[in-house]
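J.: Pasted the sequence and its predicted model underneath.
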Amino acid sequence: MGSATPLTLAEASDSDLLARHVAGDDHAFGELFRRHKDRMWAVALRTCRDPEIAADAVQDGFISAFRRAGSFRGESAVTTWLHRIIVNACLDRLRRIRPTTQLPEYDLSDPRDHHASTEVRLDIEEAMARLPDGQRAALVLVDMHGVPVAEAAAILGVAEGTIKSRCARGRAALAEHLGLRTTERTREPDAGPETS
């Protein structure tokens, strides 16, 4: 018997788990799913803006990853590969739906939730809903999840410059929408969006 014992599933790296799955380990992909399902769900929910569509996209994405695991070449992190699959599943679902879905309803009955912060959150969600899918996906990854531009570019399959451009345009559109909302409420015509 060799001195090195195989790593348990919990100790194995993501790429080891994927390799084990491809080699026929029935439990390896389950561990990969357990590790990353919450983050993938958060990305899907912010990209799709609808819990049912996001749930379907996450399911589609993980089924696709399960089936396509043998095509993973190790050129990026497993999480980057998973992000790409999940975001693409979201965008596919959104393209099929096209009539814009309503914003999800939230339970606003929590007494700790201040009216002003709830209003701002809903304003931001409404503004995000108006963005083109590509801009929204870039902003979700870069601004909301802190994914580096290079990794976001790999996830979405576009150049880094495209990610930067989509983020800049998306931020400008958000600022304009939120600025217009503020102007309407406060009736201050010279309160335009800030330039930074």
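T.: Sure, I can see it.
J.: Every contact and neighbour count from this point should use C-alpha atoms.
T.: Will do.
J.: packing partners for the lengthiest helix in the chain?
T.: Of all the segments assigned as helix in the chain under DSSP state H, the longest by residue count is helix 160-186. Helices and strands touching helix 160-186, by 3 or more C-alpha pairs under 8 Å, 6 or more residues apart in numbering; DSSP states H and E, are helix 115-130, helix 133-139, helix 149-156.
J.: Second structure for comparison follows:
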Amino acid sequence: MTHLEDLAQRTDRDLLAAHCAGDADAFGELFKRHKDRMWAVAVRTCRDPELAADAVQDGFISAFRRADSFRGDAQVTTWLHRIIVNACLDRLRRVKPTSELPEYELADRRDEHSSTVVRLDVQEALGKIPEAQRLALTLVDMQGMSVAEAAEVLEVAEGTIKSRCARGRAALAELLVDKHGEGYVR
């Protein structure tokens, strides 16, 4: 078995420990495993692919440099989520408000028109709710994290995540009902 094949078999914790011990390839394996998920978190948090790309780069550089700060009381993915979300928030704070036209994704030919409209409407509505609620909903409802994991990533109490999600869902429902009527929200 080659060194890279051995790395592919290791747990995230083992890879982080190997990186801290000087293994030049260990962090590359961690990056390879988690880059897509961290990209998705960044895009949903920043709502701008360019900002998200910069935030993912900043976040992984920060994780690379501060790997020895990992305490081990959470999963490595939770630790990475926190770093990426912080990098996104840093990038968002630095951006000056502009009045750009909203970006819409081109519909996939296989998508039905209605599912594309729903996705765009939800994206638009997410942009109108408070950032704290949007982040909680993104982590719990879109990324599939547990309430406990999301609380750890955002460094707030579990009850705070629950209330932010509840308020965010209610706000989304209200925005969607206002736009489309009662039968729209299922």
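T.: Perfect, I can see it now. Please read all numbers here as calculations on a predicted model, not as lab measurements.
J.: Drop the TM-score for these two in here.
T.: In this superposition the chains share a TM-score of 0.91, using TM-score structural alignment, normalised by the length of structure 2; 182 aligned residues with a C-alpha RMSD of 2.1 Å.
J.: From Ile85 of structure 1, how far out is the most centrally placed residue in structure 1?
T.: Centroid check for structure 1 by C-alpha atoms, centre = their mean gives Val43 as the closest residue, at 2.3 Å. Between Val43 of structure 1 and Ile85 of structure 1 the computed distance is 11 Å (C-alpha to C-alpha, to the nearest Å).
J.: Identify the residue range in structure 2 corresponding to stretch 156-176 of structure 1.
T.: Mapped onto structure 2 using TM-score structural alignment, stretch 156-176 of structure 1 spans residues 154-174.
J.: close enough to count as contact, Ala173 of structure 2 and Val185?
T.: Yes - taking contacts as C-alpha atoms under 8 Å, Ala173 of structure 2 lies within contact range of Val185: 6.3 Å.
J.: out of these two, which sits in the more crowded spot?
T.: Ala173 (18 against 13; other C-alpha atoms under 10 Å).
J.: dump the residue contacts of that one.
T.: Val185 (C-alpha atoms under 8 Å, 6 or more residues apart in numbering).
J.: same question, Arg93 of structure 2
T.: No contacts exist for Arg93 of structure 2 under C-alpha under 8 Å, 6+ apart.
J.: gap between the aligned partner of it in structure 1 and Arg121 of structure 1?
T.: Using TM-score structural alignment as the criterion, the counterpart of Arg93 of structure 2 in structure 1 is Arg95. Noted for Arg95 of structure 1: a distance of 25 Å to Arg121 of structure 1, by C-alpha to C-alpha.
J.: Next, count neighbours for the residue lying closest to Ala107 of structure 2 once chain neighbours are set aside.
T.: Of all residues not flanking Ala107 of structure 2 in the chain, Thr116 sits nearest, at 6.2 Å (C-alpha to C-alpha, 6 or more residues apart in numbering). Thr116 of structure 2 has 16 neighbours, counted by other C-alpha under 10 Å.
J.: mind checking the SS state of Thr8 of structure 1?
T.: coil (DSSP: H, G, I helix; E, B strand; the rest coil).
J.: I'd guessed the residue nearest to the centre of structure 1 sits against Val142; true?
T.: No - under the criterion of C-alpha under 8 Å, Val43 of structure 1 is not in contact with Val142, lying 10.8 Å apart.
J.: Leaving out chain neighbours, which residue sits closest to Leu15 of structure 2?
T.: In space, Leu15 of structure 2 is closest to Ala26, 5.1 Å off (C-alpha to C-alpha, 6+ apart).
J.: hang on, I meant Asp123 of structure 1
T.: Leu178 (6.9 Å).
J.: List the residues that contact the one you found.
T.: Contacts of Leu178 of structure 1 (C-alpha under 8 Å, 6+ apart): 123-124, 127.
J.: hmm, try it at 10 Å
T.: Contact analysis of Leu178 of structure 1 by C-alpha atoms under 10 Å, 6 or more residues apart in numbering lists 120, 123-124, 126-127, 172, 184, 192-193.
J.: Can you tell me which of those residues are buried?
T.: For the contacts of Leu178 of structure 1, a burial check counting by 16 or more other C-alpha atoms under 10 Å picks out 123-124, 126-127, 193.
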